[in-house]
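Trainee: Below is the sequence, then the predicted model.
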Amino acid sequence: MDSWLSLIPGPRPETRDVTPTVVTEVESEEWDGARQRLISKQWHRYAADISGPVYLRDPEIYEVAAAPTPWTEDDLAWALHVSRESTTKYDGRVFHLPVIIASQLSVEQLAPFEPVLRAVLADVSERWGMPTDIRRPLAARYGEVLARLGGGLPAHLLPERDGFGVTTRRRLGGLAADPAVIAALEFADTLAKPAPTKTWLRQAEQLVAASPAVPSAVTTVLATFTEEAGPLDDFHDQLLRGLVWMAAADPGDEATALIARVAQVAGEPYGRGAYARASRTAASAVEAVADRPGDAPAAALARLAVTCRSKPLRVRVRDALDRLGAARGWAPGEALELTVETHDIDRHGDAVEIVGDKAKALSRTGEAKTLVKALNKTLGLERARLEDLLAHDRTWKWETWVERYARHPITGTVARRLLWQVSADGREWTTGLPEAAGDEWRVGGAGGAGWVVRLWHPVLADAAEVAAWRDTITTAGIRQPFKQAFREVYRLTPAEEQTRAYSNRFAGHILRYRQANALMRVRNWSASYLGTWDGGYHSEAVRELAAGTWQASFRHEIAGEVEAPSYTVEHCSTDQVRFAVRAGRRWEPVPVTDVPARVLSEAMRDVDLFVGVTSIAADDTWADRGEHPFGMYWQTAGFGALTGSAEVRRDVLARLLPRLAIGSKCELTDRFLRVRGSRATYKIHLGSGNILMEPNDAYLCIVPAGRSARVSLPFDDDERLSLILSKAFLLAADEKITDATILRQLPRPA
C-alpha cells in the first residue's frame, strides 16, 4: 500500500547502505550480534531485490535473522522501507525481517510503528498471490506483535475486513481480552486439516477446560458465523474449523445442533456461486458431527446431501452418511428420510397450515412467521428428495412407507399427491394415489402388512397406462409437487445401442453458457467453468443418481469466439452423455445399454432441460442479430422436431385447451400450437416457443414481459409451457395488442 511510506516514523533512511558480502558457510554460533545484524540486513536487502549481485546460499539465514540481535527503531524503519520498495513481494520473504525486528523491540520502541504495522498486516492478509502457507503464519506474527501494543485479541484473529469479523468482535466484548480465550483462539487457528490429530484434540480439551470463558467464546463465534450471511474472509476459515472441534468437546445436544448449523451454513454457497462459503470449515463440521450420538447429526448431513453444490464437500457428506448409515444399519438414501424435521407441526396446527407445496401462517405472531419459513425450507428439501427417488429403484415395507411417507406431517403433504405402486409378491404391481381408509392407508385399494411399495415412474409403464393417469390427474385437478404423471420419458434408442459407450442424443446444440451452467447447478450437476485457461475449453457436468450409486456426465465445450477484454464465455456446444456405476470409492464406466431405465430417463431429462431452456433456439431476439455463425442452428432447432419435454407439453395442451376460453381458436399440429387471431394465424413452436405467421411463415418476435397466463397446470416446473400459453392468449386476442414493437410486425387489419 502507498500509505506505508507516510506511516513509517522518522526520516527516510538510505535503503542501500548495506555493504555487499557473500554469505559463507560460517557457523552461526561464531557470529556476534553485530555480525548477525549485518547478515540479516544483507539477506533482507537482496531478498527485496533479486537482481542484486549477492546470492545467499546459507539455508539457515532465516534462523540467523531470528536470533536475538541488538535491533533498533532505525533498523525497523529501514527494513520497512526496503519491504515497501520491493517489487518481489509474492513469496513473502520481504515481510519476514520487519516482524522479526518488531518482536524483539520493547513496547515503548514499537508504539510509533503501530499504524504502519497494521498497514503491513492488511497488505500481507490481502495478497492473494502469496501462498496461503506463507501468508497465514506471517499474518499471525504481525498480529502477535500488534497484540503487545493494544492488548486484547490479536489483529489476525477475526480480522475486521468483513461483517463477520466486525460482528463477532463486538459480540465477544470483554471475552476478547481474556488471556484464556485468546490462547484458545490462537490454538484453534493452528488446525490446517479438517480432522485434528489426537494430540491436537487433547490440547484443545485442556484449553476449553482452562476457563468457563472459553466455551462461551467458542459458542459465540460459531453462533455468529451461522447468523452472518455475508461473504467470508478466507482467514476465518481456519479459525472456524479449529473452533468446531473445540465445540465438539461438549457431548451435549446443544453442541451437536450448533456444529450441525455450522456444517449447513459453511456448506452453502454465497450468492449465486457454486462454491461453499467456508469449504474447510464445512468439511471439519461434517467430520465432527458424523460420529456424534442422536438424530441431529444425521439430519444435518441429510440436509447437506440435498442442498450442497460443492462436489468435494458432497463427496465428504456422502461418505459421512455412509459411515453413519452403516453403523445404524440403514439402506442407501435411508438417512435422508429418517431425519426429516416435523417442526412439531401437530402441536402448532393452530398457528400454521400447509396447503399444497407451501406453508402459511394462521396468526401474525413472530413465532408463526418463523415456523412458516422453516416449514417451507423443509418442504422444498422434501420435494427435491422425493423427485430424486424417481431415479432410484427402491422399495419400502408397507409399514415403513406408511410411517415415513403417507402419515408423515411434512413428507406426507408431498407424498400423498404422487402415484405409488404396491405389491404383495414383488412381481404384480397396483398403482394409485395414497388414500386414507379410516385408520388405514391404501394405494389403488390395495396394500397392507407384508406388502411392498415403490414410487411410480412412467418409464416403467406403457403408453395407455401413462395416458390414463394423466387423464385422472387432470380431471381431479391434482397439482403434483413435481412432474410425475406428465414426466418426460427417455428410453434407449437404436443409435445409443450402436454407440453403446455413450449417448449423442443431445449433442450439437448451442447453449447460452452462463444460463446453462447455472441451471446445471440448480439440478445438482457439478461442473468446472469454461474459460480460455489451459484445460478450460472443455468441461464435464456430473450428477450422482439413485442415492449415489450411479453417475451421469454431460460433456460440453466452448462454442464461438471468446473476445477480449472480458474473455467471458457466451456460448457452449453440447456433446456426449456417459454413465458410471460406483465401485467402492471409484466410478466404473458403464455402457449406456446397461444403465437402469429410471437412471437413464432421469439423466436424459435433465440434459433435455438444459437444452430446452438455455438453447439459443429459445431466444426470441436471436433473429435480430443478422448474419451470425449460429444462425442456421437457431433456425433448425427453433422450429425443428420436438424433444421429450416438448412432446409432454403437447400432451398437456391437448387436455387443457378444451377447457380454456381460447380453446376454439387453437389447434395442435405435430410441432406447433396454431392460434387463429383476427389479424393473422400464428404457429407457436412447442419446443422453443418461437412464433411463425401464416401463410409465409414470417417470424414474429415477442419478448416475454410481466406475468404468465394464469392457467391451472398439473405441475409447476415448466416455464416454457406457461410462456406458450401466455403467447397464445395474447395472439388469440391480437386486436387488443397495443405494444408498438409487436404491432409493427403484424399484418394490417383487413
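Mentor: Great, that's in hand.

Trainee: hey, let's count contacts and neighbours off CA atoms from now on
Mentor: Fine.

Trainee: following the strand ranked longest in the chain, which helix or strand shows up next?
Mentor: Longest strand in the chain, counting residues (DSSP state E): strand 571-583. On the C-terminal side of strand 571-583, the closest following helix or strand by DSSP states H and E is strand 586-590.

Trainee: now that following strand against strand 571-583, angle please.
Mentor: 110 degrees (axes from the mean of the first three to the mean of the last three CA atoms, to 10 degrees).

Trainee: next up, a second structure to put side by side with the first:
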Amino acid sequence: MPERQPEPFNLIIFDDASAEAVEMKPILPDLLGQALQKDYGTKLTELPAYQAVRAQNAAYQGRLALALATAMCRCAQADYRARYTLAELLGGLLRGTLALSEADYLRLFQLYGLDVDAPPATLELWPFPWGLTLAQVGRLAKKQGQLSPRMLALLALVLQATSGGQGDGAKLNIKVQEILNQVGVEELPTVTFAEGDPLGRQLNAFVADLDPAAATTAAWLRLLQLWQKASGSQPTASYRKELAATTAALGAEVVRAQGRAWLDTLGTMPVVEETQTIHYPNNYDYTYTSYTYLLDANAPIAKGLVWTLQPLADAGVLALLTTLGAKCFRKIPGKGPLAAGLGNACLLALSQNGLPGVAALARVRSKIRQTNTQELIARYIAQESAKLGVSPAEIEDMAAPDFGLENGQLTEGFGDYTATLTLADGKAEVQWQKAGKPLKSAPAALKATHTDEVKELKAAQTQAQQTYTAQRDRLDRSFVDERRIPWPWFEQYYVRHGLLSLLARPLIWRLHRPEGAFQDALYLGDTWQDAHGQPVPAPVADTQLQLWHPVLAPAAEVLAWRELLEKHQLRQPLKQAFREVYLLTPPEERTATYSNRMAAHILKQHQFNSLAKLRGWRYRLLGAYDKGYDSEIASLPLPAHDLTAEYWVSEVQADGEWNETGIYNYVSTDQIRFTRGDAPVPLPGVPPLAFSEVMRDVDLFVGVASVGNDPQWRDNGGLAQFRDYWTHYSFGDLSEVAKTRKLALERLVPRLKIGKVSEIKGNFLVVKGHRHVYKIHLGSGNILMEPNDQYLCIVPDRSSKTLGESAVFLPFEGDAVLSIILSKAQLLMDDDKITDETILRQL
C-alpha cells in the first residue's frame, strides 16, 4: 500500500514573531503533521516527534507549550481538527513538569481568550486545556505560597464565568476555589454551587447563612468542598479519612442532622419533564422530552453527602437512603436510570451498615428492574453473609426488621392519644384514638408537639408494608430453591418474628424428620395440622422445614388443602395451595431438550421485560438498530440445581413498531430450554419443582404481556398479521393460570349476586343481561356477545376497587384478571343501566 501523505494545513498558524514561535517553527510542522496522521489507536506518546520533545528539559517544553498555544490562536476557528490536535499536544505537555513563570501562565490564559484588561462576555472552554493549565497554576501557587494581584483577578474572572456551570465548567470552578483557598485570598474557603436544582439552592443558602465568626464555619466549608471532589464509584481510603476528620471537627450528630435534611431534599426533588421541539428546514419538526433531576454539577455533591453519612447512618438515614436509592434507579425513557451513580452510592452505604442495611437493600431490590443493579445488591448481601458465616438466605432472614409488631400490631401512646399500627393482608395502616374514640387521621395538635414521633410512625408504616412485600416476594421466589430450614432457626426468625410470622403461619410447610420421613402441615389454631385438620407432631430441634409446593403432593392432598383453607377462611399471603402446577407433557418428552408449550405468542416487549426482571430473569431489550445487543434469550439462574432456564424470543419486525429509542414494541416467543454450562439438559432430568416454577413464570409473562390481553389492541390498529393470534388467544384454550381461575370462579359465582344470571360454560363465564347474553373469557377477560359472537370492548378501570378484591374471600393473593371478570359480569348483568357512550355504541 502507498504511504499515506500528510494532510495539508495552513502554515500561517506557525507564523508568529514571538521568540517561542520563532524557535519552535522548524519542529512544529513535523510534530503537528505526525499527530494529524496518527491512527485512532495510536497514542500521542508513541509519535517520534513527540518523544523527541519529551526528551528535552522542562524549560524547552515550556517554551513549546507557549508556541502551541500561539498556534491555536492563529488557527482558523473552522479548522476543528488542527485546533483539537494542537490542544492535544499542549495538553500532553501540561501533564508533565514545565518551567513556566506566573507571567507565562498569564500569557497562556490570554492566548485562551481571557484577559483581565478586556474581560470576555463568555469563556471559550473548547478546545483549550483549561483544567490542566489551572492544575499547573495550583502547583505554582503551592510552591510560591502566593499569587500576583493580576493572577488573582484573572482567577476571579474564571470563578465568575463558571459559577453555576455544569460539566467542565463546574470542574474548573472547583479547581479555582481550591487555588484561591490555597493562597489564602480569604480567611474562609470559597464554595459555590449550581443553582439549577433544589439541592444547589439549599446549599448556597446554607453557605450564605454561615456565621464567618463561628468556629465550625471553616469545617463546614471544607466538608462541602470535599463533596465537590467526590468521584468514582467508591470513595478512596484517603478521601474517607478526610471526610471522617472533617465530620469529627463538626460533630457526628450535627452532620447527621443536617445531612438528613439534604437527603430528604434529594428524595423529594421532582423530576422535571419538558417537551421541546426543534424546527428543521423542509417543514420537519423533531419533538423530544427531557427529564431534569439533579444537575451534573451537583451530582458529585450528592454522592459526597451519601458517603459522609454512610458511617453515621441511623434508622432515619437508612430510610432516606432506601427511598433515594430506589428513586435513582427509576427508568427514564431514552436515558435509563435517573441517577445511577448516586443510586450506587446509596446501595454502597446501605451495604456497609450491617443487618439493618441488608434489610434496606432487600426493600430496594424489590423496586429495581435493572439486572446489573440487582446482581450488585446480591453481591453486597453475599459479602455481608460471608462476614457472619451464614448463607445469603439466612442473612436476609436475620435482617428482616419486625418494627415492634406483635400479632401484627404495634400500639404507641402520645399523651391523650393512641396510635395503632396494624399489618394485615399485606397492608399497613395506622388508626388513631382519643379516650377510646377512633379518629379519622393523626391529630393536628400532635403534628406540632410530637413532630418527630409522628414522622417516625409514618416511616414505620411505610417500611413495614415495603418489608412485608419484599419478604413475601422473596418467599414466593424461594420455592425453586427447595431450601430446608432447621426448626430452631425457623422458630426464631419466622414463628416468633413480628413480621415474618404473618407470612409463615398461613403457609403450608413440609416437616422433614431426621429418620427421613416427612409430614405436610399448617400451623392452625396453635397446633400443627395436616390437610384434613388432624394434629401433627410439632417440630423438634432436628426437624427441617421446607416450603410446601403442590407439585410435591398428590392431587387429592392438594384439593384437601384447598378445602381446609376455605373452611377456615384462611387467606395465604402468596399463591401456594392454589398454585399452578406444570408437569412434563408427552410432546416435551419427545422433543427432549426443549419445550414449545409457550411458543408462538406475541408479547408487548416492555411489559415482558418488566415482568421478567420482577421475577429475577435476565433480559435485554431487543432494538430495531442494534439487533438486541448480544442475545435474544431471557434467562433465569437456578443455582440450587446448577441449571439455567432460557426463554427464547425474537423481535417482531414491522414498519414503525419501535419506540423513539429504537426498541421494538413486540417480541414473538419460542422455545424454553434448560442448560447446565453451555449444554442443554433433557427435560426429564430437570427437577419437577424447578420445571413447574419456570413454566409458571413464563405462563405469567404470556398471561400478562400478550397482546391478546389488551381489549383495545385489535381496534387500535394492532399488527394486521397477528389479528388471528389475538382472536385465538383472547377466546381460545385456557392456560394453567386461567384453569386455576376457573376453579376459583366455580366456587365463587354461585355465592354472588351475579350467580343468579351467570354460569361457567367451557372457557367462559356466561352472563345473561337485559340486552344480550355475554361470554367473558376466563383467560383474557375479553367479551363476546351472543348470538353472533360480536366482540365487546370494555376497558377496565384498574384504579377502582373491584368486587373481587372487596367483597369475596379468596384463599390466595388477589388475581387481577379474576377481579376484572367479576367486575365486568356485575356491570353486564345490569346492562340496561349502563351510561358509558363507548359501551352503549357497541351494544
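Mentor: It's in. Here the structure is a predicted model, which is why all the values come from computation and not from measurement.

Trainee: TM-score for the pair, please.
Mentor: The TM-score (TM-score structural alignment, normalised by the length of the first structure) is 0.80; 704 aligned residues with a CA RMSD of 4.3 Å.

Trainee: Please name the nearest non-neighbouring residue to the spatially most central residue of the second structure.
Mentor: Among the residues of the second structure, the one closest to the centroid is F329, at 2.9 Å (CA atoms, centre = their mean). Distance criterion CA to CA, 6 or more residues apart in numbering; nearest residue to F329 of the second structure, sequence neighbours excluded, is P337 at 4.6 Å.

Trainee: Could you verify my assumption that the one you found touches C328?
Mentor: Yes: the pair P337 of the second structure / C328 is scored as a contact, 6.4 Å apart, by CA atoms under 8 Å.

Trainee: Those two - which one has more neighbours?
Mentor: More neighbours surround C328 than the other of P337 of the second structure and C328, with 21 against 18 (other CA atoms under 10 Å).

Trainee: show me what contacts that one?
Mentor: Counting by CA atoms under 8 Å, 6 or more residues apart in numbering, C328 of the second structure touches P337, L338, A339, A340, L342, G343.

Trainee: Just name the closest of those residues to L155 of the second structure, please.
Mentor: Nearest to L155 of the second structure, judged by CA to CA, of these is L342 at 30.7 Å.

Trainee: Look up how far G169 of the second structure lies from the closest one.
Mentor: 21 Å (CA to CA, to the nearest Å).

Trainee: for P198 of the second structure, same thing?
Mentor: P198 of the second structure is 20 Å from G169 of the second structure, by CA to CA.

Trainee: Buried members of the contacts of C328 of the second structure into ChimeraX, please.
Mentor: In ChimeraX, a selection of the buried entries from those looks like this (16 or more other CA atoms under 10 Å):
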select :337,338,339,340,342,343
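
Trainee: Among the contacts of C328 of the second structure, which pair sits farthest apart?
Mentor: Top of the distance list for the contacts of C328 of the second structure (CA to CA): P337 and L342, 10.3 Å.

Trainee: Quick check, Y105 of the second structure in contact with R139.
Mentor: No: at 11.9 Å, Y105 of the second structure does not count as touching R139 under the criterion of CA under 8 Å.

Trainee: okay, the two: which has more neighbours?
Mentor: Set Y105 of the second structure next to R139 and count neighbours by other CA under 10 Å: Y105 wins out with 18 against 12.

Trainee: which ones are touching the more buried one?
Mentor: By CA under 8 Å, 6+ apart, the neighbours of Y105 of the second structure are T133, V137.

Trainee: That one: helix or strand, and which one exactly?
Mentor: According to DSSP H and E, Y105 of the second structure maps onto helix 102-111.

Trainee: all helices for the stretch 151-300 of the second structure, in order.
Mentor: Counting by DSSP state H, counting those that start in this stretch, residue ranges of the helices within the stretch 151-300 of the second structure are 168-182, 198-209, 217-228, 237-250, 252-268, 299-309.

Trainee: counting contacts, what elements does the fifth one pack onto?
Mentor: In this structure, helix 252-268 of the second structure packs against helix 198-209, helix 299-309, helix 315-328, with contacts taken as 3 or more CA pairs under 8 Å, 6 or more residues apart in numbering; DSSP states H and E.

Trainee: please redo it, this time with the cut-off set to 10 Å
Mentor: Packing partners of helix 252-268 of the second structure (3 or more CA pairs under 10 Å, 6 or more residues apart in numbering; DSSP states H and E): helix 198-209, helix 237-250, helix 299-309, helix 315-328.

Trainee: likewise the shortest one?
Mentor: Contacting helix 299-309 of the second structure under the criterion 3+ CA pairs under 10 Å, 6+ apart are the following elements: helix 198-209, helix 217-228, helix 237-250, helix 252-268, helix 315-328, helix 340-351.

Trainee: E178 of the second structure: what's it in contact with?
Mentor: Counting by CA atoms under 10 Å, 6 or more residues apart in numbering, E178 of the second structure makes contact with G138, L172, G184, P189, T190, V191, Q225.

Trainee: Buried among the residues you listed? Make that a PyMOL selection.
Mentor: A single PyMOL command is used to select the members of the contacts of E178 of the second structure judged buried by 16+ other CA under 10 Å:
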select buried, resi 138+172+189+190+191+225
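
Trainee: Pipe the contacts of E178 of the second structure into TSV and attach distance to Q160 of the second structure per row.
Mentor: Below are the contacts of E178 of the second structure laid out as TSV (distance: CA to CA, whole Å):
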residue	distance to Q160 of the second structure
G138	18
L172	11
G184	18
P189	15
T190	12
V191	12
Q225	17
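
Trainee: And the contacts of E178 of the second structure, which is closest to F812 of the second structure?
Mentor: For the contacts of E178 of the second structure, the nearest to F812 of the second structure is Q225 (54.7 Å; CA to CA).

Trainee: Now do that closest one against Q374 of the second structure, distance only.
Mentor: Q225 of the second structure sits 32 Å away from Q374 of the second structure, taking CA to CA as the criterion.

Trainee: what's the answer for Y105 of the second structure, then?
Mentor: Distance from Y105 of the second structure to Q374 of the second structure, by CA to CA: 49 Å.

Trainee: pretty sure L731 of the first structure contacts G677?
Mentor: Yes: in this structure, L731 of the first structure is within contact of G677 by CA atoms under 10 Å, at 5.9 Å.

Trainee: Identify the contacts common to the two.
Mentor: By CA under 10 Å, 6+ apart, L731 of the first structure and G677 have these common neighbours: K665.
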